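S.K.: what's the 3D shape of this:
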Amino acid sequence: MRLPLLLIAYLLAEIAAFAWVGEKVGVLGTVALVVLSTIVGLWLVQRQGLDALRKAAGLGPGQAPVVEAWDGLCLATAGVLFAVPGFISDLAGAALLIPPVRRALLGQAQRLSGATFTVRTTSTGPGPGTPARPTTVIDGDFVDVTKPEDAPHLPPPPLPKE
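M.R.: Below you'll find the predicted structure:
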């Protein structure tokens, strides 16, 4: 019951923000701001997302990338918020682009859950600690070109000796 009420409150707040900005800068200015904030926001999410992937790839085996995983989740959420047209969603997405805000949210999430988060990774391919095994894959097609009447005739098996 709380979720629909929160959604309705959010939508009303977005409509009020659109009306307020529209009053200040006009209709074309409002549309331009929404489009510009979407483009710039998604570009920033892309840059920070690639940086987070590079950091996660640079971790050694056995290191749990909790912060990198959390950053990835926050950046994906920011991307969704920037893709949704609206000024409040853009402000929330912009807040998720700030690393100290993400760290504070991680700490808050850990406090609320009463547990610390861990990310477990497994390695299935060659790498440190796993032996490399060569694999051979032979890909091919075949066609049976023998006809039943052309099939070789084998002699009958010999009769058992008594």
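S.K.: going forward, measure contacts and count neighbours with C-alpha atoms only.
M.R.: Will do.
S.K.: does anything pack onto the lengthiest helix in the chain? Which helices or strands?
M.R.: Using DSSP state H, we find that the single longest helix of the chain is helix 2-57. Under the contact definition 3 or more CA pairs under 8 Å, 6 or more residues apart in numbering; DSSP states H and E, helix 2-57 sits against helix 66-83, helix 87-96.
S.K.: redo those as JSON lines? Include distance to Ala17.
M.R.: Putting the helices and strands packed on helix 2-57 into JSON lines (distance: least, CA to CA, whole Å) gives the following:
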{"stretch": "helix 66-83", "distance to Ala17": "15"}
{"stretch": "helix 87-96", "distance to Ala17": "7"}
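S.K.: here is a second sequence; please produce its structure as well for comparison:
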Amino acid sequence: MSFGRIFFFIFGFALLEVLVLAKVAGLIGWPITIIATVATALLGSYLFRSQGLETWVRLNRKMQQGEMPGQEMVEGIMLLLGGALLITPGFITDAVGFALLLPTSRRLMARKVIDKGTLQSFTSVQGGGFSYTSYTRTGGNPFQQPTKPDDGHITIDGESRREDK
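M.R.: Purely as a prediction, here's the structure:
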């Protein structure tokens, strides 16, 4: 996507947010609109903390059991995005942010993301480097351990070492 398209998307989205805020403020008044915007940010920060902690605990539990925490990793990214959207003033970003923070909708969206594409991960290897692995879901249960693909995907393993001069 080119810089121009990204710029016009962000500009158009910001303009839409301002129009929605102005319309709501025209209906209920500016003071209540501002209070509602601040209240959604506070509620969002509370949800972000509680849901983030729950997701972190589930991620650690799966890692200790030797399972790949793909669902939890995707949910963690959604939580970060949802938290950022909720502290951004506007009702459209608040609606999307709440959808990403509420457990039911977040888990449903995370399952769809996992089922649709490839789950990729970086893992540490002995010697201080990182290994990149690509896993592909082949359908079925989204909570099963994914398998490494044998269909032409490239997996690059390697190590990096920093040498200070």
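S.K.: what's the TM between chain one and chain two?
M.R.: Overlay of the two chains. TM-score (TM-score structural alignment, normalised by the length of the first structure): 0.66; 121 aligned residues with a CA RMSD of 2.1 Å.
S.K.: returning to that earlier point: closest one to Ser113 of the first structure among the helices and strands packed on helix 2-57 of the first structure?
M.R.: Among those, helix 66-83 comes nearest to Ser113 of the first structure, with 14.6 Å by CA to CA.
S.K.: other residues contacting the closest one?
M.R.: Residues from elsewhere that reach helix 66-83 of the first structure, judged by CA atoms under 8 Å, 6 or more residues apart in numbering: 37-38, 41-42, 45, 48-49, 52-53, 55-56, 89-90, 92-94, 96-97, 102-103, 106, 117-119.
S.K.: that helix corresponds to what range in the second structure?
M.R.: Mapped onto the second structure with TM-score structural alignment as the criterion, helix 66-83 of the first structure occupies residues 70-87.
S.K.: have a look at how far, on average, that stretch is from the first structure.
M.R.: Aligned to the first structure and superposed, stretch 70-87 of the second structure gives a mean residue distance of 0.6 Å (mean CA distance after the TM-score superposition for the first structure).
S.K.: tell me which residues of that stretch are tucked away?
M.R.: Residues of stretch 70-87 of the second structure classed as buried by neighbour count (16 or more other CA atoms under 10 Å): 70-76, 78-79, 81-87.
S.K.: got it, and stretch 91-104 of the first structure?
M.R.: 91, 93-94, 96-97, 102.
S.K.: same thing with stretch 50-58 of the first structure?
M.R.: Within stretch 50-58 of the first structure, the residues scored as buried using 16+ other CA under 10 Å are 52, 56.
S.K.: just want the most central residue of the first structure.
M.R.: Ala76 (6.9 Å; CA atoms, centre = their mean).
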